[in-house]
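Engineer: Provided below for reference: sequence and predicted model.
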Amino acid sequence: MIRKRRFTRAFLISIFSIVFIVTIQTKFNIYKDVNHELSVVFTTAAIKGKGFPTTTRGLDLRPKPKRLVHEVSCEQIIEGNKQHISFASNVSESLDYKYLTDKDIRKLAQDCEKFLEIFDYNRFTVSQEELDFPLAFSIIAHKDAVQIEMLLRAIYRPHNVYCIHVDRSSDSFVLDAMKAISKCFSNVLIASKLEDIIYEGYSRLQADLNCMADLLNKTDVDWKYLINLPAQEYPLKTNAEIVKIFKIFNGTSSIESIYHEGTHYRVNETYRVNPKTLKMEGTGRQKDPPPYNTTVGKGSAYGAFSRRFVHFALNDERAQGVLQWTKDTFSPDETFWATLVMNKHLGAPGIKYTASGIPDQSLWITTSITWKFIKPQPVCHGKYVRDVCVFGLGDLQRLVSVKELFANKFYHDYQPFALKCMEEWLFNKSSTNLPSELYYYRRIMES
């Protein structure tokens, strides 16, 4: 009798346990399905301008972190785990990667519905704050449609606007691919005028100006800031973070500008393109002084420009005079913006100066770049190309913590997990509502 009671009790306990486990599992599966469904609905609602709810009935329905890279752990790479970085490096060398060609990208983009599904252009969320603060982006590209698309996808939001300038001398399949992609979006355009870009020549600056003019005059989007990018850059901040930072800047641009005697050779004589080598060379003929009693500045070709500044650069008589003067100088893309900013009397809007009247260096937050010749600099764990570090796996831990908005540069086919892991990290950061670290940007604006 005792043995029978024990058996009955054990049997009942087992049945109860099975029922309990099945019930919990069923509820969990239902929650997962509901969470996925709501995520899709909320994303669609955000595109239509309704914002993105984060909780319903007390449940956290924010999308959970995803692994976009499955061969290695991006988390360990970004945390700086040297053993796993070495492991990831060995894995990438052993894998026989088949990258999409320019022709492949063009073919995929012929079917927009298929293209958007394959590359998952609906995987972002948009807040009302972002919708109220649209941005413009100019991308200068000359090769690798696969990497251009990767950058576009990282910065794409349906309420922003984008201009892509493809070097006229590029392989025709690159331009064809970008044209095909642009037809899938109402807010992505190809520059109305394409330049045959000569490195360090005026055509490089003209390419940016063409896109800026198109973004200012050929779109109905009332964008607040414009960021110009080479296709090898990648964002370090989400769109939401960039918006919050620019709202703190409140119309102030982020444009590098210094006075550097070591660069005077660029403007002391005139330069021309050697038709045989297609390189810039000095003519030996002395260059006339710049107009309007200006001091020539030196800076980056890339920046974050307020709408008022772009309008000034394209339309102000003095700004256009400076532009014309730079045409036969060396690398005018690193001179024009810097000179407009360097000279307070030119009246460029939205520039913050120090008490001594020079541009405030603390506001140069657009691009993180590691130059070979500037010391001290962080170690480059990738390789140097034209004295610029092409980032590798060992650079990610530092990059995710810097204050700049973008990192220059990556190659999609060099240590490929570096760019793939940046994509995974940015995607997961974009899918959360964690507080943004804005103290640094408020401090430099208030100082």
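Structural biologist: Looks like it arrived, so ask away.
Engineer: contacts, neighbours, all on C-alpha from now
Structural biologist: Will do.
Engineer: quick one: the strands in the protein?
Structural biologist: Listed in chain order, the strands of the chain (DSSP state E) span 55-56, 59-60, 135-141, 161-166, 188-190, 225-230, 233-235, 269-273, 280-286, 304-306, 367-369, 383-385, 388-390, 406-408.
Engineer: got those strands as a markdown table, with mean neighbour count and distance to residue 74 columns?
Structural biologist: What follows is the strands of the chain, written out as a markdown table (neighbours: other CA atoms under 10 Å; distance: least, CA to CA, whole Å):
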| stretch | mean neighbour count | distance to residue 74 |
| --- | --- | --- |
| strand 55-56 | 10 | 28 |
| strand 59-60 | 11 | 25 |
| strand 135-141 | 25 | 27 |
| strand 161-166 | 27 | 29 |
| strand 188-190 | 22 | 30 |
| strand 225-230 | 23 | 25 |
| strand 233-235 | 23 | 16 |
| strand 269-273 | 19 | 44 |
| strand 280-286 | 14 | 42 |
| strand 304-306 | 25 | 29 |
| strand 367-369 | 21 | 21 |
| strand 383-385 | 13 | 20 |
| strand 388-390 | 20 | 18 |
| strand 406-408 | 21 | 18 |
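Engineer: can you tell which of the ones you listed is closest to residue 201?
Structural biologist: Evaluated with CA to CA, the strands of the chain place strand 280-286 nearest to residue 201, the distance being 6.4 Å.
Engineer: what is that closest one packed up against?
Structural biologist: strand 269-273 (3 or more CA pairs under 8 Å, 6 or more residues apart in numbering; DSSP states H and E).
Engineer: chain center to the strand it packs on: distance?
Structural biologist: 33 Å (CA atoms, centre = their mean, to the nearest Å).
Engineer: could you report the neighbour count for residue 239?
Structural biologist: 24 (other CA atoms under 10 Å).
Engineer: for the strands of the chain, give me JSON lines that also has distance to residue 4.
Structural biologist: Putting those into JSON lines (distance: least, CA to CA, whole Å) gives the following:
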{"stretch": "strand 55-56", "distance to residue 4": "50"}
{"stretch": "strand 59-60", "distance to residue 4": "46"}
{"stretch": "strand 135-141", "distance to residue 4": "75"}
{"stretch": "strand 161-166", "distance to residue 4": "76"}
{"stretch": "strand 188-190", "distance to residue 4": "76"}
{"stretch": "strand 225-230", "distance to residue 4": "78"}
{"stretch": "strand 233-235", "distance to residue 4": "69"}
{"stretch": "strand 269-273", "distance to residue 4": "100"}
{"stretch": "strand 280-286", "distance to residue 4": "97"}
{"stretch": "strand 304-306", "distance to residue 4": "80"}
{"stretch": "strand 367-369", "distance to residue 4": "75"}
{"stretch": "strand 383-385", "distance to residue 4": "76"}
{"stretch": "strand 388-390", "distance to residue 4": "75"}
{"stretch": "strand 406-408", "distance to residue 4": "72"}
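Engineer: comparison target, given below:
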Amino acid sequence: MTQNFLRCLMCRQFRTYFLLVIAMAFIFQSLLVFYLLAKVKDTEGPTEFGSSDSSRIQQAFVNEKEPSVLSNSACGILSKTALSAIKRATTKKCKEELSDIACRLKNNQLVPERLPNNCPRKDSVPGSSLGCFHDNNQSRLLSSYGVKLPGLTNQKCIDLCGQSAFLYAGTHNGKECYCGNKKPSLEHLLTKTYCSVPCDGQSSQTCGGVDATEIFDSGVPTRDSAKLQAPIVNGTAKIAFILTLNGRALRQVTRLLRVIYRPHHVYLIHVDARQDFLFRSLLQLELKYPNIRLSRKRQSSIWGGVSLLDVLLQSMEQLLEIDSQWQFVFNLSESDFPLRSIESLEALLAANPGRNFLKSHGRQTRQFIHKQGLDRVFHQCESRMWRVGDRNLPAGIRIDGGSDWVGLARSVVEFATAPSYSNDPLLRGLKELYRYTLLPAESFFHVLILNSKFCDSYADNNLRMTLWRRSQGCLCQHRHVVDWCGCSPMVFRTADWTHLTSVMAKSTVFFARKFEAAIDQSVMNRLEEQLTNTSLSYPGLDCYWESAYHRADLTPKPNKALLTVALSLAKHAISLLLQNSVAECPGLRPSRVVAITSYFRHDHYLGDLIHFEVDEKDVEFEALVKPLTKTIHLMKSPRILSTLQVGSDFDPKEQVFRNRLGVLSSRSKPIATFKWTGHINTTAASQLAHLVWFDPDDNVRAVHNVNVTDASKMGNQNLEIDHPLKPGVWLVAVIYNGKKIATTEFLIVPQAGDQSTQFEARISESQKVWEKYLPVDAKSAIYRREKALLMKKDISKFLDKMTAEYYAIQDICYKDQPPHCATIGFHDWQSCLSTDWSSFSQDPKSELL
């Protein structure tokens, strides 16, 4: 009986244990499925073991591949990255394109697996084995780069090292690949039996041994570039210039053209398809100068976009049709400026016929590939570069890249664009590859030249100079147009003059970038004086004008809020003009805004010129207006906060607002900028301040914590609200150590259609905590309530009242013809032609020659 009882008990225990095991297995499987579906991790490529500046190889793990999830695509399963892009795209056409590219990528139909290298190293046999050599972690023979490579084969390792221009490749212990440029000494040579570990990707092949590496010749040439010959005195060369332009900086463009223009050169201008003002303004140059052409094949040249390479290739093709004599082509932008005369450039080119001037990245190629995103697939649509997924670059070729500002010989241009070469395997394959590549112009020509018959013509010098400050230039300011973080050079300022001239003295440079007259025109004035060896002296030299709007523009679409404010300011300017007049001028009612132009003097923004028409025919006015600061500092001494401002279109690199008039609508994305002084108590318990955002109804809409310890830099904080902003007066309060130290107001301009918009009325949970920091005096509270009531009652009157409070009318004048009432007591009327901030057409720089 006892034995039967024990058997029963054991049976029950076994059944319980068995059920428990099944339950645990089911839970583990569920968690695993959930993990694979939820995890979002980008593949960073194979794990690296070392770098070019270290001889010791470090052990690392292989990165996991990007998870796949179910989708409605015909492919059945697409990556998380592809699905994100498809979801965020807004048009059906773009969604379909992204889906098709993701499917082709998944089916290995998007990227060529291998491309020919037509530039092998002399006296080498690509892929040949040098033998089996003793090798281990303590003393690597190939120490420049190492990686643990899943599916390793000897050819896979050779291709990887050849891609990075390493002369030798070595396989080790079946799974590891090493690259280097130093040929191994024969003293380390072993018999083949020591290299007997099967390759992870092909068991019939051996890939080194435990303490042995089989080393192969990659066959690629060394990194040496063609040396430049000294310039030929009075030497000449015919140059074709491609100007790829964006924005509205007409005066800066015409100034650049005036400095580089020579009758015997050729100039082709491509203006972004979205910039009608610049295209329309420059079109007249074709009538005056037969060697200047504007491209009619215009594209949207977004940062990092495939269209940038398309523009260059199309422009080069057009230049071949326009002129048969030019020998070199250089591309420039509106932010370039010459450092030396065009004649000195001709002298250098005459001494170096057939050379191609490109700048390499100057660091390890694998690092460049990852940081540049070359191992990712991108697609351009909706004026954005969408990231679709990961890819392997074609085997067999050397990868390089760097700057997209180049100088190319005519022979390379013909090879890249002429129909007779369109079936060349290397060229055709590279064009397929770069159709889905981020920043394609920064490496296409490098790779084409280094792997073709032109490889000996590569000069690692693009004759340019840029100003890099990585801490400011790499702030992901292009996220609105690309699924990637990239870096951009800084704008040269007068403070950079010593650095600029020192580089000029040491290096062979002919152009520099970036320059922007709206930020610092003085440095350009100094450069031109040095370039021409003359002292510049003409009216308006210390001034700069830049168009912000013109009624004739077809693109981009006009900013309705800006035009609403501009017309209200025009009414205010006329009312100020008439307030002391005894005469009546019923025809002086503003009817339409013609143009808005930003005005600078001595590198300071002085306001915008609003050019407008009135009801009286043949009379137009210009009013100079400037936004007023609405910031109040509440701590007298010592002041902790230096600056506080709210606007939009903030450039974190240059730390300026591009929306200079500061007009905000319900769809704007406000951003607060601030800078702390050196009077911060660094021993205080809290090093955080709070930015509290109040809407027109005094509701708390957001609270942000900001660090106050770094007083040397401008900080910024976006108002991150998904819903439209309620029109009216908003307020931002800065709280530090429980005290309100500053406030600023900003206006959300009411517009037609806002009445039907649903504005979020949700009150923050922290309302009671922060509402005590609203203005508490009766006068301020009454004033805020009056403004809110006026906006509900009469939007037009509210807007007129607010523009009078938020902007100052600096000056006003008539254009061309005086109004009829100017003869009846208006002795102070002025024509714009007599003022130093005069009309746009009067600046001497608007003429090319």
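Structural biologist: Cool, the structure landed. Just so it is clear, the model here is predicted, and its values are computed rather than measured.
Engineer: thinking again about what came up before, tell me which of the strands of the first structure lies nearest to residue 326 of the first structure.
Structural biologist: strand 269-273 (9.4 Å).
Engineer: hmm, who's touching the closest one?
Structural biologist: Outside strand 269-273 of the first structure, the residues that touch it by CA atoms under 8 Å, 6 or more residues apart in numbering are 198, 201, 279-287, 328-330.
Engineer: 6 Å instead, please
Structural biologist: Here strand 269-273 of the first structure makes contact (CA atoms under 6 Å, 6 or more residues apart in numbering) with 279, 280, 281, 282, 283, 284, 285, 286, 287, 328, 329.
Engineer: what's the fourth one aligned with over in the second structure?
Structural biologist: Alignment note: residue 282 of the first structure maps to residue 387 in the second structure; criterion TM-score structural alignment.
Engineer: which of the strands of the first structure sits closest to residue 28 of the first structure?
Structural biologist: Among the strands of the first structure, strand 59-60 sits nearest to residue 28 of the first structure (CA to CA), with 12.6 Å.
Engineer: the second structure: matching residues for that closest one?
Structural biologist: Using TM-score structural alignment, strand 59-60 of the first structure pairs with nothing in the second structure.
Engineer: determine the longest helix present in the second structure.
Structural biologist: helix 2-38 (DSSP state H).
Engineer: now the match of residue 282 of the first structure. Nearest residue, chain neighbours left out?
Structural biologist: Once flanking residues are discounted, residue 387 of the second structure sits nearest to residue 378: 4.5 Å by CA to CA, 6 or more residues apart in numbering.
Engineer: aligned partner of the one you found in the first structure?
Structural biologist: Under the alignment (TM-score structural alignment), residue 378 of the second structure maps onto residue 271.
Engineer: cool, residue 293 of the second structure as well?
Structural biologist: In the first structure, residue 293 of the second structure lands on residue 189 (TM-score structural alignment).
Engineer: its match contacts residue 161, correct?
Structural biologist: No - using CA atoms under 6 Å, residue 189 of the first structure is not in contact with residue 161, being 8.2 Å away.
Engineer: can you state the residues of the first structure onto which the helix or strand containing residue 730 of the second structure aligns?
Structural biologist: Take DSSP states H and E as the rule and residue 730 of the second structure turns out to sit in strand 728-736. Under TM-score structural alignment, the alignment places strand 728-736 of the second structure onto no residue of the first structure.
Engineer: stretch 550-567 of the second structure too?
Structural biologist: Residue span in the first structure matched to stretch 550-567 of the second structure, by TM-score structural alignment: none.
Engineer: so how far is residue 430 of the first structure from the aligned partner of residue 528 of the second structure in the first structure?
Structural biologist: Taking TM-score structural alignment, the alignment pairs residue 528 of the second structure with residue 423 from the first structure. In this view, residue 423 of the first structure and residue 430 of the first structure are 10 Å apart by CA to CA, to the nearest Å.
Engineer: also residue 327 of the first structure?
Structural biologist: 41 Å.
Engineer: now swap in residue 290 of the first structure and tell me
Structural biologist: For residue 290 of the first structure relative to residue 430 of the first structure (CA to CA), the value is 45 Å.
Engineer: just residue 130 of the first structure next, same as before
Structural biologist: In terms of CA to CA, residue 130 of the first structure sits 12 Å off from residue 430 of the first structure.
Engineer: ok, which stretches of the stretch 1-150 of the first structure are helices?
Structural biologist: Using DSSP state H, counting those that start in this stretch, the helices of the stretch 1-150 of the first structure run over 2-47, 74-78, 82-94, 102-109, 112-118, 128-131, 145-155.
Engineer: mean neighbour count and distance to residue 139 of the first structure added to those, as a markdown table?
Structural biologist: As requested, the helices of the stretch 1-150 of the first structure are exported to a markdown table (neighbours: other CA under 10 Å; distance: least, CA to CA, whole Å):
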| stretch | mean neighbour count | distance to residue 139 of the first structure |
| --- | --- | --- |
| helix 2-47 | 13 | 23 |
| helix 74-78 | 20 | 27 |
| helix 82-94 | 15 | 28 |
| helix 102-109 | 19 | 17 |
| helix 112-118 | 14 | 20 |
| helix 128-131 | 18 | 21 |
| helix 145-155 | 20 | 8 |
